[in-house]
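1. please find the sequence and the predicted model below.
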Amino acid sequence: MEPRIASLQPLCRGKRFTFAQAVVEYAGRRFRRDLLLHPGAVVILPLLGDKTIMLRQWRPGCSCWLHELPAGTIEEGEDPAETAARELEEETGYRATRIEHLASFYTSPGTSTEKIHAYIADGLVKTRQRLEEDEIIRLEIIPLKEAVRMAVNGEIEDAKTITTLLLYAARTGLLTEL
């Protein structure tokens, strides 16, 4: 018998996420696990020639500034590619003429249902940035090689950004150039 979630009890609902307790059944046993129910998210690697747009974003979870790629939560009924296009423009003020799926991955499957969909965006056209009131963001346009070097050297601490940069670099041969 495969493990299964026998029941899911919401404990607390926030603006976007629900904290719940799952009862898991496996091999005649039942046990409880706490879960963060998450609708999923996207991360976008915007390409401006040989440069990329990075964010310096203040995050309350670590109470610190992090180097990140643009990202955001998937809204109800929204396709991940639509979320990627929307979040890119809102956070950076650039619209992409082409968005390509790179990969999808779970962020912390032991405690969260969040799955992130990574996209590459190019053919960028300048529009205007439209931040949400709770977003504290500074834009940085840096060479793509520098961003990858920062990920490899531990200067970037955001997992979705590290994963996306290194996947892209591995697939394009950029890792061998460092």
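-> In hand now; what should we look at? Residues are numbered from 1 along each chain as shown.

2. when you work out contacts or count neighbours from here on, use the C-alpha atoms and nothing else.
-> Fine.

3. in which helix or strand would I find Glu148?
-> Rather than Glu, residue 148 is Val. Assessed by DSSP states H and E, Val148 sits inside helix 144-152.

4. next helix or strand past the helix or strand hosting Ile53?
-> Per DSSP H and E: Ile53 is located in strand 51-59. Next helix or strand after strand 51-59 toward the C-terminus (DSSP H and E): strand 64-68.

5. here comes the other one, which I'd like you to weigh against the first:
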Amino acid sequence: MQSEHAKIRTLDSQVLSDDWYLLKKYTFEQQRRDGEWQRQSREVYDRGNGATILLYNPTQQSVVLTRQFRYPVFVNGHDGWLLEAAAGLLDNLDAEARIKAEAEEETGYRIERVERVFEAFMSPGSVTEKLHFFIARYDASQRVSDGGGMKEEGEDIDVVEMPFADALAAIGDGRIVDAKTIMLLQHLALSGRLNA
């Protein structure tokens, strides 16, 4: 049986932008099920891989989210302010180590133990990024700073602690529209760690 890789032939790649991250146009051929080779082209945005984490407190039945401005969402008709799970790019680091640092930078909680729950490609039609998803318990004793992100990276993040039931309701009423956050909240609901 022919491998799936043998059904793709990359013919050309062209850099369209290398400003913030890397945007390339690829021309390739794909062998269709009927055996015919079909030429296609796609623009592919490579921003590296990332990680995200949802902090939860089973005693308080609460979660910690962030609220920050996202310009791409703003230009698509939203006010731009999203409630999200803490997240960041790996920058060639180990996903677990990176998400612990990101959680502390953004939320102010120093988390020692995290649980990897799954990996997912968030926009596979155009973006190469694979996101590593984590959850972790938190409590007040782990709060080491106000969080808020790093000014030099343009971050100005609000830390939002909210009841888990309210976070789930926020998916339905449109206050939470970020895919990674929805996925983590639903995972937590399905896991039974918190009762909504």
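-> The structure has been received and is ready for your questions. What you are looking at is a predicted structure, and each value in this text was computed from that prediction instead of being measured.

6. which other helices and strands contact the helix holding Val148 of the first structure?
-> strand 51-59, helix 159-172 (3 or more Cα pairs under 8 Å, 6 or more residues apart in numbering; DSSP states H and E).

7. ok now it, how far from the chain's centre?
-> Distance of helix 144-152 of the first structure from its chain centroid, counting by Cα atoms, centre = their mean, to the nearest Å, is 17 Å.

8. got the contact list for that helix?
-> For helix 144-152 of the first structure, the surrounding residues in contact (Cα atoms under 8 Å, 6 or more residues apart in numbering) are 47, 50-52, 156-157, 161-162, 165-166, 169, 174-175, 178.

9. and the strand holding Ile53 of the first structure against the second structure, how far off on average?
-> Following superposition, strand 51-59 of the first structure is found to deviate from the second structure by 1.0 Å on average (mean Cα distance after the TM-score superposition for the first structure).

10. so that strand aligns onto which residues of the second structure?
-> Under TM-score structural alignment, strand 51-59 of the first structure corresponds to residues 62-70 of the second structure.

11. number of nearby residues for the aligned partner of Ile120 of the first structure in the second structure?
-> Applying TM-score structural alignment, one finds that Ile120 of the first structure aligns to Ile135 in the second structure. Look at Ile135 of the second structure: counted by other Cα atoms under 10 Å, it has 20 neighbours.

12. am I right that Ile135 of the second structure sits in a helix?
-> No: counting by DSSP: H, G, I helix; E, B strand; the rest coil, Ile135 of the second structure is not found in a helix; it is strand.

13. for it, give me its contacts.
-> Residues in contact with Ile135 of the second structure (Cα under 8 Å, 6+ apart) are Ile53, Leu54, Leu55, Tyr56, Val114, Glu115, Arg116, Val117, Leu184.

14. what about the first structure, which of those residues hold up?
-> Contacts conserved in the first structure for those, counting by both residues aligned by TM-score structural alignment, their matches' Cα atoms under 8 Å: Ile53, Leu54, Leu55, Tyr56, Val114, Glu115, Arg116, Val117.

15. pull up the distance across stretch 11-24 of the first structure, start to finish.
-> For stretch 11-24 of the first structure, the first-to-last residue distance is 16 Å (Cα to Cα, to the nearest Å).

16. show me which positions of it end up buried.
-> Residues of stretch 11-24 of the first structure classed as buried by neighbour count (16 or more other Cα atoms under 10 Å): Thr18, Phe19, Ala20, Gln21, Ala22, Val23, Val24.
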